[in-house]
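# Sequence isn't available, so here's the structure alone:
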C-alpha cells in the first residue's frame, strides 16, 4: 500500500494532522500502533481491552487534533497509553474489590439501587482522581493494581518514602471527597476496601 508520508518526520506529521490530513493520521497510526499495543499488553492480559485502549487513544488524537498540545509525538503517545493502562487496571481493581465485598456481604433486595450507587461511586472516584498531581495519581493507581511500594519506586524512579507519601496524600484526598461511600458503617460501604492501605 502506498504511504505518501512514510518518510515524513513526526513533527511534519503533526503539522499535517492539525490541518485535517487523514493520510498523515493514517501514517501516525501505522507507525505507532504496534509499539503502543505491545506496551499496553505488558500490563493488561486481555487482547480486546488492549486493542480498545490503543484504538481509543488514536480516536482521541484525531478528534482533538486541532487543539491538542504535543511537543514530541512519540512521548505523548507513550505517556497517553501508560495512563490509559493505569486507568484500566484501576477500574479492574475496583470491580474485583466490589465483587469480593459482595461475596461475603448479605445481598440487598433492591439490586437496581445498589447498581446505581456503584455507578455513582465509580463516577465520583474517577472524577476525583483528576485532582491528584500526576506522580501522586500514578503511584496510587499502581498501588491499587497490586504493586509494592518498592516496585512502584523502581518503576517511577523515586524513593519508597516518596511513594508512601504520594499514596497517603491520595488516600487523604479521596477519603475526604468520598466519605459517604467508604464508611464501613454505611448502608453500601462498597469503596471501604479500596481505600485500605
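That came in fine, so what should we check first? It should be emphasised that the depicted structure is a prediction, and the values quoted were computed from it without experimental measurement.

# From here on, just use CA atoms for contacts and neighbour counts.
Will do.

# Residue 141 and residue 24, how far apart?
The gap separating residue 141 from residue 24 is 34 Å, by CA to CA, to the nearest Å.

# for residue 101, same thing?
Residue 101 is 48 Å from residue 24, by CA to CA.

# same check, this time on residue 66
Separation of residue 66 from residue 24 (CA to CA): 14 Å.

# Mutual contacts of these two, please.
By CA atoms under 8 Å, 6 or more residues apart in numbering, residue 66 and residue 24 have these common neighbours: residue 17.

# which residue is nearest the middle of this protein?
residue 87 (1.9 Å; CA atoms, centre = their mean).

# That residue reaches residue 142, doesn't it?
No: judged on CA atoms under 8 Å, residue 87 makes no contact with residue 142 at a distance of 9.6 Å.

# Report how many residues lie close to residue 141.
Per other CA atoms under 10 Å, the neighbour tally for residue 141 reads 24.

# check contacts around it.
Residue 141 touches 86, 87, 89, 90, counting by CA under 8 Å, 6+ apart.

# which of those has the most neighbours?
Busiest of the contacts of residue 141 [other CA under 10 Å] is residue 86, holding 23 neighbours.

# In addition, the following structure is provided for comparison:
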C-alpha cells in the first residue's frame, strides 16, 4: 500500500508541474517497462521509442489523467503500444516464434482493436478456476512478481509459478487461431 501511496503523491506532484515527481516516476518504472517491452519486441530502438512515448503522454496528460494505480496503468500502456506496433507492422517469422504462436497462416493484418483483444483474454481468464484466476490476475494485470504474490497469499513461489503455468496452458489451448495475437499480450513476463 505504501508503494501506491507514494505513486499517488508523485502523480499529484506531477499534476502540479513538479519535474522532480515526473523524474522520480521515470526513474522508478522506465527500466522495468523497457524490459517488459523488450521481452516481446527484441528491438532496442523500438522499445526505447515505446517507453519514451508513454512518458511523453504521461507528462502531457498530467493535469487530466485520473490514474488511481500507476504501475498497472504504465504496464497496460506498454501492452497497448506493443499491440499497436504489431498491428502496424507485419509479423516476421522470428516474432511469431518468439511469441509461441504456432500457426503462422493466420491473418495478422486483421484490424482488431486492443479493447476487443483485451475482452477476449478477460473472458477466457474468467473461466479459470478461482485461485488460478486470482494468481494470474495479480501477475499479469497487477504486474506483481511471483514473490510478491506468494507473500500476499502466503503460499510458495513454486505454487504461484504452477498456477500461472496452468493458466497460460489453459489460455493457449482455448484461444482460437484468429485470437492468437492475444497471446502476445498475455505472455509478457
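All right, it came through fine. As the structure is a computational prediction, the values presented were derived from the model and not from experiment.

# Report the TM-score for the pair.
The pair, once superposed, lands on a TM-score of 0.52 when counted by TM-score structural alignment, normalised by the length of structure 2; 120 aligned residues with a CA RMSD of 3.5 Å.

# Mind giving me the packing neighbours of the longest helix seen in structure 1?
Across structure 1, the longest stretch assigned as helix under DSSP state H is helix 73-104. Helix 73-104 of structure 1 is packed against helix 10-18, helix 22-41, helix 47-63, helix 134-144, with contacts defined by 3 or more CA pairs under 8 Å, 6 or more residues apart in numbering; DSSP states H and E.

# which residues in structure 2 does the shortest one match up with?
When helix 10-18 of structure 1 is aligned against structure 2 using TM-score structural alignment, it corresponds to residues 7-15.

# Now do the SS call for residue 8 of structure 1.
coil (DSSP: H, G, I helix; E, B strand; the rest coil).

# how close does it get to residue 23 of structure 1?
11 Å.

# more crowded one of the two?
Neighbour totals were compared for residue 8 of structure 1 and residue 23, and residue 23 leads with 16 against 13 (other CA under 10 Å).

# Now do stretch 33-40 of structure 1: everything it contacts.
50, 51, 53, 54, 77, 78, 81, 82, 85.

# Drop anything exposed from those.
The neighbour-count test (16 or more other CA atoms under 10 Å) marks 50, 51, 53, 54, 77, 81, 82, 85 as buried among the contacts of stretch 33-40 of structure 1.

# Skip the chain neighbours and tell me the closest residue to residue 66 of structure 1.
residue 18 (4.8 Å; CA to CA, 6 or more residues apart in numbering).

# Just confirm that neighbour contacts residue 63, I think it does.
No: counting by CA under 8 Å, residue 63 is not a contact partner of residue 18 of structure 1; they are 10.3 Å apart.

# Residue in structure 1 paired with residue 71 of structure 2?
Aligning on TM-score structural alignment places residue 71 of structure 2 opposite residue 74 in structure 1.

# Quickly note the distance from that match to residue 172 of structure 1.
For residue 74 of structure 1, the distance to residue 172 of structure 1 - CA to CA - is 34 Å.

# Any chance of the helices and strands packed on helix 73-104 of structure 1 in TSV with distance to residue 151 of structure 1 as columns?
TSV is the format used below for those (distance: least, CA to CA, whole Å):
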stretch	distance to residue 151 of structure 1
helix 10-18	33
helix 22-41	18
helix 47-63	23
helix 134-144	9
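
# most packed of the ones you listed?
Per residue and on average, the most neighbours among those fall to helix 134-144, with a mean of 21 (mean count of other CA atoms under 10 Å).

# Show the subsequent helix or strand relative to that helix.
helix 149-156 (DSSP states H and E).
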